[in-house]
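Novice: Please find the sequence and the predicted model below.
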Amino acid sequence: MTSAAAALVLSGGAAFALTSGQAPGTRTAGETRLTAATAQVPATFRVYQTNMCMWGPDSSGPCFPKGSAAALAKTAEAKRASLVAQIKYWKPDAITVNEGCSGDIAQVVKRLRAAGYDYSYVDQEAGAANTGHPRPCWSSATRGHSDNAVIARGLDASSRTGGYFEPVAKGSVYQHNRSWVCVNVKGVRVCTAHLALISQDDNGNAPGGHLLQPRECAYIRDRLLAPHGSGATVFAGDTNISRSRVRVHCAPTGFWGLHDLETNGKYNGVSGLQHIYYSGKLTRGGTCGEMHVVADTDHKGYLLDLHPAKTPTRGASCAWRDIRH
């Protein structure tokens, strides 16, 4: 799929791509156009946050291990199959995917639809960096470009907005570019993003993660979430905020939220990076969320069931996961 953002909608067995018309590298300035969802929120709204590390091989074995062309193709297929299996098993209302690939996400949704699951999706390209082009996914053109995506049932593709946090242009001083996307799902506004790692590209030659991550976090708080606090709004994404900075988060006043920290003390390098925030129109009830092993990626999945709330309430006390104590 060549668009920067697309929703796959099937009708009578035919697939149609609905595109936003956004040119690569263009920031969408119209996030305020996405008004609070008006449909009735279901009694339980299940959110499942994932980071699938689909982009391509690097030095991190658990993420996407290097190998022969055949081995890399096998890994890419394993990631697609893994995401399909997770969705079939947990049946979330909305799955947020970071480090996806546009072609892979389209294939995942196609397989779900073929199996009788009524899912569709929107996405936003990522990783344009200073080339002015999104980061291609290894190695087949059918895998598309890197993206962040929301896969959901009851998704309103016409409500989709998305863009980059940083300016994107050929020759830009920005060495990497992170993106976000939001869409209405069953009366809930769902957003996802993948933030810069605090130490990324911090080489003195370009704005590094120590400058970019706080700016991206503020954008989520002030632009994507705070204006929509009067409605049912959820953010789920890989913030790259490490567990050593456990009190740092991107949630505005009036929102609750959780980190994906384990309870057994057996933390790894990605523990706590994934966050879920939700507005006062929702509550987590008696749950603190669930961590689940996802095959063929270095991140676990973070599942949280939310419920409509007439009166703002956090829900269960989750001292080790709460973003506010």
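Specialist: Everything's here; your move. Residues are numbered from 1 along each chain as shown.
Novice: all contacts plus neighbour counts: C-alpha atoms, from now on.
Specialist: OK.
Novice: Run through the helices of this protein in chain order.
Specialist: 69-90, 102-114, 209-219 (DSSP state H).
Novice: With mean neighbour count and distance to residue 236 added, can I get the ones you listed in CSV?
Specialist: Converted to CSV, the helices of the chain look like this (neighbours: other C-alpha atoms under 10 Å; distance: least, C-alpha to C-alpha, whole Å):
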stretch, mean neighbour count, distance to residue 236
helix 69-90, 17, 16
helix 102-114, 21, 17
helix 209-219, 19, 13
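Novice: okay, these in TSV with distance to residue 305 next?
Specialist: TSV is the format used below for the helices of the chain (distance: least, C-alpha to C-alpha, whole Å):
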stretch	distance to residue 305
helix 69-90	11
helix 102-114	21
helix 209-219	24
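Novice: Put this next to the previous one:
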Amino acid sequence: MQRVIIVLTTLALLVAPSAAATGTGASVTVLELNICHGGMAGCYRGDAVMVKAAEVIRMSKPHVLSVNETCSGDVDRFRPAMGPARALFVAARNLDGSPVMCSGSDGQYGNIIMVSARFGGTAEESGVYAAQYTAADGIGELRAWACLPAATLSACTTHLSSDNAPTALAQCRELMSRAAGFPGPTVVAGDFNLRDGGMRDCDRSGFSRRGTRSVLHVYASDDLSFVTTAEIDMMGTTDHPGWLVTLG
């Protein structure tokens, strides 16, 4: 019980100033989640994670939501908690190029990026990486990325190779090179499958980064600054904490 109280208190402290600042455009809140909702991995806990994720989204009120190991059908399930937002889903690919499917009836398996509608923009970009580790990478998927570029705020999500650190690093560098070309403030969030030491080789000028004690990270371009960060206990519904970042 003490653990829950600490987490909720931390969130309350973060959400209140962020909500106040939103009206002036002074802050951007980013929420990164890996929800293990595909149904193929041992961390799968069914729809319990959807309930918990929606609760965390409603409480933290993110302007940018990045979700990894999710299903295409989850986009509409997150909309009520997220509010008006642009959304882009990208599927991971099987080795033959076909989309990886979630177990059950939730559609394709991959990543979601959602950005509050107040930031405008209409462009969408997504794809798979040039570098892929295909020997024994999880369920054998080709890893993918998705971005919503806009002059007011650009945002990307990704889930990198889990079984080969050099491949994950090459994928990270490819995405950060792409993100560096976007207009205006830019945020890149995801499960990079690299801890802090490995991520340092992906860090580049023009961006700063903050990460969890494990593999979830958020990059922000230098026209944004990190104000607060907090890990969120997902209460056993997935094998990753949430990662909540407020940027000024």
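Specialist: Structure received. Treat the numbers as computed from the prediction; the structure is a model and nothing was measured.
Novice: of all the helices of structure 1, which lies closest to residue 19 of structure 1?
Specialist: Closest approach to residue 19 of structure 1 among the helices of structure 1 is made by helix 102-114 (12.9 Å; C-alpha to C-alpha).
Novice: So which elements touch the closest one?
Specialist: Using 3 or more C-alpha pairs under 8 Å, 6 or more residues apart in numbering; DSSP states H and E as the contact test, the elements touching helix 102-114 of structure 1 are helix 69-90, strand 120-125, strand 146-152.
Novice: Let's have those in JSON lines, adding distance to residue 274 of structure 1.
Specialist: Below are those laid out as JSON lines (distance: least, C-alpha to C-alpha, whole Å):
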{"stretch": "helix 69-90", "distance to residue 274 of structure 1": "17"}
{"stretch": "strand 120-125", "distance to residue 274 of structure 1": "18"}
{"stretch": "strand 146-152", "distance to residue 274 of structure 1": "14"}
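Novice: rewinding a little: what's the closest of the helices of structure 1 to residue 6 of structure 1?
Specialist: helix 102-114 (8.9 Å).
Novice: Give me the residues contacting that closest one.
Specialist: By C-alpha atoms under 8 Å, 6 or more residues apart in numbering, the residues outside helix 102-114 of structure 1 that reach it are 1, 8, 80-81, 83-84, 88, 118-121, 123, 125, 142-147, 149, 151.
Novice: can you rerun that using 6 Å?
Specialist: 84, 142-145, 147 (C-alpha atoms under 6 Å, 6 or more residues apart in numbering).
Novice: go on, stretch 230-246 of structure 1?
Specialist: 36, 49, 188-195, 197, 272-279, 281.
Novice: about what we covered before: tell me the one of the contacts of helix 102-114 of structure 1 nearest residue 164 of structure 1?
Specialist: For the contacts of helix 102-114 of structure 1, the nearest to residue 164 of structure 1 is residue 147 (10.9 Å; C-alpha to C-alpha).
Novice: aligned partner of that closest one in structure 2?
Specialist: Aligned by TM-score structural alignment, residue 147 of structure 1 pairs with residue 110 of structure 2.
Novice: So for its match, what's the nearest residue that isn't a sequence neighbour?
Specialist: Counting by C-alpha to C-alpha, 6 or more residues apart in numbering, residue 110 of structure 2 lies nearest to residue 91, which is 4.2 Å off, once chain neighbours are set aside.
Novice: what's the answer for residue 230 of structure 2, then?
Specialist: Nearest one to residue 230 of structure 2, counting by C-alpha to C-alpha, 6+ apart, is residue 244 at 5.2 Å.
Novice: who touches the counterpart of the one you found in structure 1 in this structure?
Specialist: Aligned counterpart of residue 244 of structure 2 in structure 1: residue 303 (TM-score structural alignment). Listed by C-alpha under 6 Å, 6+ apart, the contact set of residue 303 of structure 1 reads 47-48, 289-290.
Novice: Let me see the contact set for residue 306 of structure 1.
Specialist: 44-45, 283-284.
Novice: hmm, try it at 8 Å
Specialist: Taking C-alpha under 8 Å, 6+ apart as the test, what residue 306 of structure 1 contacts is 44-47, 282-285.
Novice: Distance check, the residue nearest to residue 230 of structure 2 against residue 226 of structure 2.
Specialist: From residue 244 of structure 2 across to residue 226 of structure 2, the span is 11 Å (C-alpha to C-alpha, to the nearest Å).
Novice: Count the residues that sit near residue 69 of structure 2.
Specialist: Using other C-alpha atoms under 10 Å, residue 69 of structure 2 has 24 other residues around it.
Novice: How much space separates the closest residue to it other than its chain neighbours from residue 122 of structure 2?
Specialist: Distance criterion C-alpha to C-alpha, 6+ apart; nearest residue to residue 69 of structure 2, sequence neighbours excluded, is residue 36 at 4.9 Å. Residue 36 of structure 2 sits 29 Å away from residue 122 of structure 2, going by C-alpha to C-alpha.
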